[in-house]
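Asks: what would the 3D arrangement of this be:
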Amino acid sequence: MENKKKLTLVPLVLMVFTSVFGFNNISKAFYKMGYAAIPWYILSGLTFFILYAFMMAEYGTAFRKEKGGIYSWMEKSVGGKFAFIGTFMWYSSYVIWMVSVATEIWIPLSNLVFGRDITDELSFLGLTSTQILGILAILFVILVTFIASKGLKSVSKVTSVGGTAIALLNVVLLIGAILVFALHGGKLAEPITSVRTFIDSPNPNSNSLINILSFLVFAIFAYGGIEAVGGLVDETEKPEKTFPKGMIISATIIAVGYSLGIFMCGMFLNWNDLSATKGINLANITYIIMNNLGYTIGTSLGLGQATAVSMGAFFARVVGLSMFLAYTGSYFTLIYSPIKQIIEGTPKKLWPEAISKIDDDGIPRNAMWMQCGLVCAFVMLTAFGGDGVSQFFSYIVLMTNVAMTLPYLFIAIAFIGFKKKTEIEKPFVIFKSYRSGVIAAVIVTITVFFANLFTIIDPILQDKPDFKSTLWMIVGPIFFSLVAFIMYSRYEKKIK
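Replies: Predicted coordinates:
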């Protein structure tokens, strides 16, 4: 047990990187706003992500011996019921994330193999494309659970590959954009005419207050997920030094990487030309942008049309490979870390004995396989249940839309209690005073609260108001909170 392999700095940073950084957030941001996306990414990075990462670093080092991640942090800072409601809501939304991503992961693989998305064209033995994707998703979830149940070493190996793949994709974007910039004599494809280029979007639909607020929400949520690694503090080597360093390094790389990536897109891509591309949408934007980069490098080097087209297709395939590896890496982290936190951190009597069982090597295998069964059941229902079930699942996704980020509020509010409790040993401190800790917690709370509030009301502010979506987004957090409240109240009665 004592000789168990621990997480070192680089695998930890790569684990955070795969959990948080989404390369497609860069391409989507450029498509939505052009250079005007950069200030919003910087603003949400400063008012949410950097402060939040600092909190994670303080929490993680103070509770470095605790196995329960965010539950342990909140329970020791505020109380059990508060901690369980926040953690249960957070965990439930990740289960739905697993269901969605298990089917979506085949799109980048299709782009790698075929150079385009053919997932909606699949058919075999009378099965529809949706049913085939469902079967592939179930096999994927079972395989990932099997490998992840072998322990942290298996998880960190896969997440390191995923993190490296996305890091290399950023390097390709950086070098490719600079090469095109140099070959074009230092001329930007998307010109900067004045400071207003970074304020006014070239997309006329994105300059209204509603759309700007909508984009700010998108930018804040692009930074979510760092708390998922919180449950691995106890498995980190020299956690009081390694964990805060890992949080700060990864937060800085991610915040800078997003803004730099958006700027790089403008080096080789004109926004008006991009928006005029036939069949472009938010699902395929990343492949189109990187295809464009490959094609532009080819034509800039004076290569023939056919060679330039082939280079574009090759770059799109590189994106497919990198995105597939990144999805897989984040899947490994999120199939292991959240369940580890909620099972190891919460009181054993909250759960049936079979679920709460922790094996000798510290892995909650029973819970992981039950989670696998639940995810597979959801996938099976949505793939084979027809339109009615698909519609029902889309409502569940809406329910978790807000429920996934509301726990950030719980963690930020609990940080005030954490700073107030002088009896908690704090080996690493960024917010030197109680007051500075409260200010940071309030800024994060306000930012996330208004982001969620706008997410809820956004559907009813559209030209065709969608009251149903708003209602389901409100129902979600209330439902998960009620379930968690009832579960914890039953546990309290049981121990009394």
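
Asks: please make it C-alpha for all contacts and neighbour counts, starting now.
Replies: OK.

Asks: wait, isn't Val13 in contact with Phe243?
Replies: No: with contact defined as Cα atoms under 8 Å, Val13 does not count as touching Phe243 (9.1 Å).

Asks: more neighbours: these two, which one.
Replies: Phe243 (31 against 26; other Cα atoms under 10 Å).

Asks: packing partners for the strand or helix carrying that one?
Replies: Here Phe243 sits within helix 239-268, counting by DSSP states H and E. Packing partners of helix 239-268 (3 or more Cα pairs under 8 Å, 6 or more residues apart in numbering; DSSP states H and E): helix 9-20, helix 23-33, helix 37-44, helix 50-62, helix 152-183, helix 285-300.

Asks: the last one: what's the following helix or strand?
Replies: Next helix or strand after helix 285-300 toward the C-terminus (DSSP H and E): helix 305-345.

Asks: would you do the same for the sequence below? I want to compare the two.
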Amino acid sequence: MEQKKISWKLLAFMAFSTVWGFGNVVNGFVWFNGIQVIFSWIFMFALYFVPYALMVGELGSAFKNAGGGVSSWIRETMGTKIAYYAGWTYWACHITYIASKPSGGLKALSWVIFRSAELYDRLPSIYIQLITFALLLIFCYVASRGLNPLKKMATLAGSSMFVMSLLYIVMMFAAPAINPKADYVSLDFSLKNLIPNFRLEYFTSLSILVFAVGGCEKISPYVNKVENPSKGFPKGMIALAIMVVVCAMLGTIAMGMMFDPTVINASEESFNSYAANGAYWAFQRLGQYYGIGDTLLVIYALCNMIGQFAVLIMSIDAPLRMLLDNEDTKQFIPKKLLKQNDVGAYTNGIIMVAVLSGSIILAQSFVPGAAAVLKQLTKLNSVCMPLRYLWVFAAYIALRKAGDKFHPEYRFVKNDAVALAFGAWCFLITAASCLLGMHSKDTFTMALNIITPLVLSILGIIMPLLAKNEKQANA
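Replies: Model prediction:
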């Protein structure tokens, strides 16, 4: 029986809810000097996000029966050994992501309880990080029991966060009409106020935006489920890009009506505080405009807390299974890592996650202030997570170089030279953003940004060597 096809409009909405979030608006506003980020968003969407999304469509269409996503694309175009490295990168990127989730969940919980940032941010980092580390171990244990009890809750929290992101924009634009006497920031849309200052700090922060718009390869399984894929999928992706750019613009303007960038950038402490608490202050202030106190803040903080902890469990379990369940790449992994317990969880793999993510958490015990820790984790994620997007562009370049070997139903552009140029451009933008993102005025932050991906890469190279030695010893 033929499955019912989905419309390009539904595809766009599905992709939008997975790619975009309120945190992206806040990070862009805080890191790029308020409404000046509008220029950068337009650049990022037009020259990076749209071609990226359409390349994903072509890859998904070419390998519609390959269920492993990026790893499958690399296996088909570049071979099994390279596919292992792609799978390893995808898993390794989640190590920093996992390290940030307990901190994010604790921050959300502190807002639910205290309705304020001050007490949590004043606590010594060593106490916060020890609690964070304990939470990581608890969630690793939950994952090791093969339990995924929060999966539905994560979906619900994600959906509610998505709704609240849209609600924030609508309510903020309506606020001046409903409460005209409230304290708003007057916006200056003159050209000099919209063009960024292209200093070193600007280019070293671009990884924040690359991280924000990445991840649309998650929707590749739906390419061939769309009505008329060759026309429907690009329509869906263009609709997605328009929805995201509109939300980014309107969300930025809404935040600009609330917060003054000169206050955010007044000091390092102020910047750290806004980077860690900006989203909570936005909903707290919105509630005050409407005379409902902290209601919106508490709802947002609860959704965020549930989402952070639920995603933590799935991030420990799912990427590890994608790496270790793959029959094609198992040959490059030592047998000790493939050990499973009575419920099928990869126990030694989970221990490795706990050690690596735990090392990042404990290393941050010496960072002054909980807000600085969260800012540091945001930057670290923006350096590490986009590294997995490099494999998308590598697979696309390999696909177009293969000529008529593969037959995608949909092509991003017909001309191979143009297609290769787009693939190389997106690859270079991603690589440059990650490398520049490592830079920091703070020595410890810069060391963490360089050492973390380096250690994870070296581990990925060592694993096949250990597996080879193991086979030779058992021969």
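
Asks: same list, the helices and strands packed on helix 239-268 of the first structure, but as TSV with distance to Pro352 of the first structure please.
Replies: Output for those, formatted as TSV (distance: least, Cα to Cα, whole Å):
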stretch	distance to Pro352 of the first structure
helix 9-20	30
helix 23-33	40
helix 37-44	41
helix 50-62	28
helix 152-183	25
helix 285-300	44
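
Asks: Trp97 of the first structure is nearest to which of these?
Replies: Closest of these to Trp97 of the first structure is helix 9-20, at 12.3 Å (criterion: Cα to Cα).

Asks: what is the closest one packed up against?
Replies: helix 152-183, helix 239-268, helix 305-345.

Asks: by how much does that helix deviate from the second structure on average?
Replies: Following the fit onto the second structure, the mean deviation recorded for helix 9-20 of the first structure is 7.1 Å by mean Cα distance after the TM-score superposition for the first structure.

Asks: helix 152-183 and that helix, what's the angle between them?
Replies: 80 degrees (axes from the mean of the first three to the mean of the last three Cα atoms, to 10 degrees).

Asks: in helix 9-20 of the first structure, what counts as buried?
Replies: Across helix 9-20 of the first structure, burial judged by 16 or more other Cα atoms under 10 Å covers Leu9, Pro11, Leu12, Val13, Leu14, Met15, Val16, Phe17, Thr18, Ser19, Val20.

Asks: repeat that for stretch 170-179 of the second structure.
Replies: For stretch 170-179 of the second structure, a neighbour-count test (16+ other Cα under 10 Å) marks Met171, Met172, Ala175, Pro176 as buried.

Asks: return the closest of the residues you listed with respect to Asn197 of the second structure.
Replies: Distance to Asn197 of the second structure, by Cα to Cα, is smallest for Met172 among these, at 27.7 Å.

Asks: what about the spatially closest residue to the closest one that is not a sequence neighbour, how many residues nearby?
Replies: What sits nearest to Met172 of the second structure in space, not counting adjacent residues and going by Cα to Cα, 6 or more residues apart in numbering, is Ala254, at 5.8 Å. Neighbourhood size, Ala254 of the second structure [other Cα under 10 Å]: 22.

Asks: could you pull up the contacting residues of the counterpart of Ala254 of the second structure in the first structure?
Replies: Alignment of Ala254 of the second structure against the first structure is given by TM-score structural alignment, with Met264 as its counterpart. By Cα atoms under 8 Å, 6 or more residues apart in numbering, the residues touching Met264 of the first structure are Leu173, Leu174, Ala177, Ile178.

Asks: for those, work out which two are farthest apart.
Replies: Leu173 and Ile178 (8.5 Å).

Asks: give me the neighbour count for Gly386 of the first structure.
Replies: If you count neighbours by other Cα under 10 Å, Gly386 of the first structure ends up with 12.

Asks: from Gly298 of the first structure, how far off is it?
Replies: According to Cα to Cα, to the nearest Å, Gly386 of the first structure stands 46 Å off from Gly298 of the first structure.

Asks: do Val229 of the first structure as well
Replies: Counting by Cα to Cα, the gap from Val229 of the first structure to Gly298 of the first structure is 41 Å.
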